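Undergrad: sequence first, predicted model second:
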Amino acid sequence: MAGMSIGGIASGLDTETIINQLISVERNSQTLLKQKLTQQNEVVSALQGLNARAASLLTGAAALADPQAWTKVGATSSSSSVAVSTSNATGSGSLTFTVVQTASKASYTTAPVLAADAPQGEQRFTITSAKPGATPVDVVATSGAPADLAKAINAAGAGVVATTIQDASGAQRLLVTSATSGEQGDFSFGGAQPPALAAQLTPPRDAALDLGAGTFVRSATNTFPDLMAGVSVTISKVEDAPVTVTAAPDTAAVAKRVGGMVASLGVVLSEIADQTRSSVDDPGLLAGNSLLRGLQQQLVSAVSTAVPGATLKDVGIELTRQGTVTFDEAAFSAYAAKEPDRAKALTTAFSSALAGVARRASDSTTGTISLAVTSGQSTARDLTTRIEAWDTRLELRRASLERTYAALEVALQKNQSQSSWLAGALAGLPTYSS
């Protein structure tokens, strides 16, 4: 019966050890397959990592190959009190102005009142915004005490914020401030029992810039959205001295992106060199891989021949004798400021060449590395199937050997029994003397 072994009862042999040794010999073929699978998985993993790096290179290069990469505009301000920001700005130019005034919120206070002197009973009044067409908001306070008035005003949602302030005598004032700045942020009290406002602490005021020649720009807040196309300006204080805001192509941002692309290229080249090294003592996992060697040559060629008759050194990109690529951001920025069109042409051509090489390598459907990964995964699946088949084969072989040795023991035991009977029979025969 399968899985059962008679341990050399008749033969005196250690049949279990013999079977294990025979199976171990036959398992060598499976062991070799497992070693091949391990190596294959390592190769696939290495190719996947390189493919991911090539895809990253493609993303950066394709973005810079797009002429629109050079249309991004950055903005600067000549004053630290004037901040600038851009959003989809495309035009260049400058604007000079003085900051006439900053925006403020309307703020009013009532006369001080002691708790004992505050009007008693329910107080009804309205708050009306200065915005055109605003509807009065009804407010009902439980009493005329500043704290009760503040609570009712804040609950009314009238676009104002109320609080109380207390002086040394213990008397309280109601302080009411608009929630928004600008002239239209002003408000007024009305109705039957409005709080008596005693003083205006700050007026409602728009921020204003003087562009010269009697031209003013106003904003309800200290931010002027799209003061120039795609350029917003935020002021923090009055500036009598002229302030200049300049919008120009953001070559610094382009330089950072070029640097990132060259860094990605360096990672790919370094990875290929490491994986394909032909050292006798420590060869790379993909040593001798012609696909990667070809990719390496194509990438290097993109640096040296991307622009016929020109050198990328002008824009800070240089191929070293060691086969690496370096980028000088300062050189790029200087050349881009001096020759913007030429810098754009060189960078775009180089990026386009790199993108083409990276796409042919990493495209998920047709990329050479992607296809190598797919092929390697198929090989790994085939090896796994063959290893699993060996498990079944070895189980069957063990069962066969156990049956064979069990049958051998039974036969030997039977033979021994017959020999014992024959010996006994012969011993019982009469003996005759001559």
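TA: Great, that's in hand.

Undergrad: contacts and neighbour counts: CA atoms only from here.
TA: Noted.

Undergrad: name the helices or strands packed onto the longest strand anywhere in the chain?
TA: Scanning the chain for the strand with the most residues, using DSSP state E, yields strand 239-249. The contact analysis (3 or more Cα pairs under 8 Å, 6 or more residues apart in numbering; DSSP states H and E) places strand 239-249 against strand 73-77, strand 93-101.

Undergrad: what's the burial count for the nearest residue to V315 once chain neighbours are set aside?
TA: Nearest non-adjacent residue to V315, counting by Cα to Cα, 6 or more residues apart in numbering: F332, 4.3 Å away. By other Cα atoms under 10 Å, the residues close to F332 number 25.

Undergrad: ditto for the one 5 residues further on
TA: Using other Cα under 10 Å, the number of residues around A337 comes to 13.

Undergrad: quick check: end-to-end length of stretch 230-246?
TA: Across stretch 230-246, the terminal residues are separated by 12 Å (Cα to Cα, to the nearest Å).

Undergrad: and stretch 320-329, by the same measure?
TA: First-to-last residue span, stretch 320-329, Cα to Cα: 16 Å.

Undergrad: got the contact list for the next helix-or-strand element following the longest strand of the chain?
TA: On the C-terminal side of strand 239-249, the nearest following helix or strand under DSSP states H and E is helix 251-275. Residues outside helix 251-275 that contact it (Cα atoms under 8 Å, 6 or more residues apart in numbering): 46, 50, 53-54, 56-57, 60-61, 64, 69-70, 284-287, 292-293, 296, 299, 324-327, 329, 332-333, 336-337, 347.

Undergrad: just stretch 206-217 next, same as before
TA: 96-104, 181-183, 218-222.

Undergrad: could you redo the last one with a cut-off of 6 Å?
TA: For stretch 206-217, the external contacting residues (Cα atoms under 6 Å, 6 or more residues apart in numbering) are 97-103, 182-183, 218-220, 222.

Undergrad: A62 reaches G356, doesn't it?
TA: No: between A62 and G356 there is no contact under Cα atoms under 6 Å: 8.5 Å.

Undergrad: who has more neighbours, the two?
TA: Neighbour count, other Cα under 10 Å: between A62 and G356, A62 has more, with 21 against 17.

Undergrad: helix or strand for that one, which one?
TA: helix 15-65.

Undergrad: next: A406.
TA: helix 368-428.

Undergrad: any idea how far that helix is from the middle of the chain?
TA: 55 Å (Cα atoms, centre = their mean, to the nearest Å).

Undergrad: name the helices or strands packed onto that helix?
TA: Counting contacts by 3 or more Cα pairs under 6 Å, 6 or more residues apart in numbering; DSSP states H and E, helix 368-428 packs against helix 15-65, helix 340-362.

Undergrad: list the buried residues in stretch 310-317.
TA: 311-317 (16 or more other Cα atoms under 10 Å).

Undergrad: of those residues, which belong to strands?
TA: I317.

Undergrad: just name the most buried of the helices and strands packed on strand 239-249.
TA: Comparing those by mean neighbour count (mean count of other Cα atoms under 10 Å), strand 73-77 comes out on top with a mean of 21.

Undergrad: okay, one more to line up with it:
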Amino acid sequence: MALGIDGLVSGLDTTSLIDALISAEAGTQRILSTKVSTSQKLVTDLQTLNSSVAALAANATSWSTPDKLRSVTASSSASSVAVTADATATPGSLTFTVDRLATPQISVSAAMTSWSGGSTVTLVDAAGTTTEVAAGASLADLAANINAAGTGVTATLVASGVDSGTGDPKYRLQLNGATGADGAFSFYDGTAADVTGGTASDLLAAPGAATVSTAQDAAVTLWAGTSAAQEITSTSNAFADLLPGVDITVSAVESSPVTLSVARSTATATNAATNLVTGVNAILTSIRTKSAVTTTTGTDGSPAVSAGSFTGDGQVRALSAALSRAVMDPVDGESPSTIGITITRTGSIEFDATKFAAALAADPAKTQGMLADIAARIADVGDAASNKIDGTITTRITSKQSSITDLQSQIADWDDRLATRRSRLESVYASMETALSALQSQSSWLSAQLSTTTSGSST
């Protein structure tokens, strides 16, 4: 327990003396604290570096094969024809007309207040397959049973006024089939056997019934008006691979020829090259900055030299060299400079978009192949450094964090040790003051005795 002992007898500033002694003995703890601060700064910088390298590796992986670098643009001369094309599409053009849109069959029955037919109705699809459906006790039952039959035909009751004689509400049964010619159907009052025997009533041919929309496939005609004219159909309004890798979706009939155009695009490859060079440069620049030794002037006017967090770090230096090699090493014996990627005297990577575009135009496959190889090498280097399990930077961070934890434990031990030392010193100085107080009291007593003795002798 701390004691207020300053100058009780001796007049000494014992608190300051103890503080000075503790400060001297705490030198090791201060060294440990400095190590913690330095290590924490290094861990923070390594984590930032690791995140940047991981992001670079992910981007590089997405461009690591020639297929991932190919891109095309596709368009049509008609706004009603939407076009999509993947990287496998071949540049070229095609003309066609849009003759029909795909539509479903929509039919309605005659208006009725209740079901007056037999106990069974039969649906017949475009292939002639029959499906019997129980009519049920009401029009609502009939609609529900049709929907549950799983034929692709859906039924809805639509209000159609009231019966003029009874005033009861009237309904039509609306039947919707699947889009395309294969979605056509017939609807009979009777069993499948009745349909086959020709004795079933065609409910869609009854007075008041109608087919509102006929089931049909969409159709386009290639090279319309020529001897090579060819009709292509689709059960929907989408035509997959009208050209290899090119899909179209039509939304209106176009009797005038529509021109479909596919052209090679350099956007994906150029964007990949730009981003790879930018990403690598950002990492190399950060490493150089944090590896630099700086000289400043101290408060006393003398020069002060300070190292960066990566100064002398062999592992980080090796990563920097590996990234530079990944970008600039030859690919199949050819320098990346042939496609516009070069390195400067300071170690920065530069990208010449004009030279890259020229190389891409002259030999797309070769240029894309070189860039893909460079991307794959960058991805390998990045993954080796930043892999979450065994990446060299990742494991370095884990090791440093463990070291920091150990140092903090040592600092905590020193706190306990210094507290104990302070307690002992306070006890020693308190004992000293007590002893001095006792001596002072004894001295005063002796002085009093001497004074008494002297007075007696004089008498």
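TA: Everything's here; your move. What you see is a predicted model, and the numbers here were worked out from it, not measured in a lab.

Undergrad: ok so, going back, and the contacts of helix 251-275 of structure 1, which of them are buried?
TA: Neighbour-count burial (16+ other Cα under 10 Å) applied to the contacts of helix 251-275 of structure 1 gives 46, 50, 53-54, 56-57, 60-61, 64, 69-70, 284-287, 292-293, 296, 299, 325-327, 329, 332-333, 336, 347.

Undergrad: so the residue nearest to V315 of structure 1 lies in a strand, does it not?
TA: No: secondary structure of F332 of structure 1 (DSSP: H, G, I helix; E, B strand; the rest coil): helix, not part of a strand.

Undergrad: any idea which helix or strand carries V305 of structure 2?
TA: V305 of structure 2 belongs to strand 303-307 when assigned by DSSP H and E.

Undergrad: now that strand: buried residues?
TA: Buried residues in strand 303-307 of structure 2 (16+ other Cα under 10 Å): none.

Undergrad: now do that strand: which elements does it pack against?
TA: Partner elements for strand 303-307 of structure 2 (3+ Cα pairs under 6 Å, 6+ apart): strand 293-297.

Undergrad: what's next to the strand it packs on, contact-wise?
TA: Applying Cα under 6 Å, 6+ apart, the contact partners of strand 293-297 of structure 2 are 303-308.

Undergrad: report the angle between that strand and strand 303-307.
TA: Per axes from the mean of the first three to the mean of the last three Cα atoms, to 10 degrees, the angle that strand 293-297 of structure 2 makes with strand 303-307 is 150 degrees.

Undergrad: distance check, the spatially most central residue of structure 1 against T347 of structure 1.
TA: Geometric centre of structure 1, nearest residue: S56, 12.0 Å, by Cα atoms, centre = their mean. Counting by Cα to Cα, the gap from S56 of structure 1 to T347 of structure 1 is 18 Å.

Undergrad: now do G7 of structure 1
TA: With distances taken as Cα to Cα, G7 of structure 1 is found 80 Å from T347 of structure 1.

Undergrad: what's the local residue count around K237 of structure 1?
TA: Neighbours around K237 of structure 1, by other Cα under 10 Å: 15.

Undergrad: how about L211 of structure 1?
TA: Neighbour count of L211 of structure 1, defined by other Cα under 10 Å: 17.

Undergrad: and for the one 3 residues further on?
TA: Burial measure for G214 of structure 1: 6 neighbouring residues, criterion other Cα under 10 Å.

Undergrad: what distance do you get for it to A255 of structure 1?
TA: In terms of Cα to Cα, G214 of structure 1 sits 41 Å off from A255 of structure 1.

Undergrad: and what of V325 of structure 1?
TA: The gap separating V325 of structure 1 from A255 of structure 1 is 15 Å, by Cα to Cα.

Undergrad: for Q413 of structure 1, same thing?
TA: 90 Å.

Undergrad: out of these two, which sits in the busier spot?
TA: Taking neighbours as other Cα under 10 Å, Q413 of structure 1 and A255 compare with A255 leading, 22 against 16.

Undergrad: identify the residue of structure 2 aligned to that one.
TA: The criterion is TM-score structural alignment: under it, A255 of structure 1 has T270 as its aligned partner in structure 2.

Undergrad: can you give me the end-to-end span of stretch 74-90 of structure 2?
TA: This stretch, stretch 74-90 of structure 2, spans 10 Å end to end (Cα to Cα).

Undergrad: chain center to it: distance?
TA: On Cα atoms, centre = their mean, the centre of stretch 74-90 of structure 2 falls 28 Å from the chain's centre.

Undergrad: ok, stretch 20-34 of structure 1 next?
TA: Centroid displacement of stretch 20-34 of structure 1 relative to its chain, using Cα atoms, centre = their mean, is 47 Å.

Undergrad: average offset between that stretch and structure 2?
TA: Mean deviation of stretch 20-34 of structure 1 relative to structure 2 after superposition (mean Cα distance after the TM-score superposition for structure 1): 3.6 Å.

Undergrad: contacts for that stretch?
TA: Contact with stretch 20-34 of structure 1 is made by I387, as judged by Cα under 6 Å, 6+ apart.

Undergrad: can you pull the buried residues of that stretch?
TA: By 16+ other Cα under 10 Å, the buried positions in stretch 20-34 of structure 1 come out as 23, 27, 30, 33-34.

Undergrad: as CSV, these with distance to L426 of structure 1 would be great.
TA: Shown next, in CSV, are these (distance: Cα to Cα, whole Å):
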residue, distance to L426 of structure 1
I23, 44
R27, 50
Q30, 54
L33, 59
K34, 60
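
Undergrad: returning to what we had before: identify, from the buried residues of stretch 310-317 of structure 1, the entry nearest to S420 of structure 1.
TA: Within the buried residues of stretch 310-317 of structure 1, the smallest distance to S420 of structure 1 is 96.9 Å, found for I317 (Cα to Cα).

Undergrad: find the nearest non-adjacent residue to the aligned partner of the closest one in structure 2, please.
TA: The alignment partner of I317 of structure 1 in structure 2, by TM-score structural alignment, is I341. Distance criterion Cα to Cα, 6+ apart; nearest residue to I341 of structure 2, sequence neighbours excluded, is F351 at 4.8 Å.

Undergrad: wait, the one you found touches T344, no?
TA: No: the pair F351 of structure 2 / T344 is not scored as a contact, 10.8 Å apart, by Cα under 6 Å.

Undergrad: from the buried residues of stretch 20-34 of structure 1, pick the one nearest T404 of structure 1.
TA: Checking these one by one against T404 of structure 1 (Cα to Cα), the nearest turns out to be I23, at 13.9 Å.

Undergrad: that'll do, ta.
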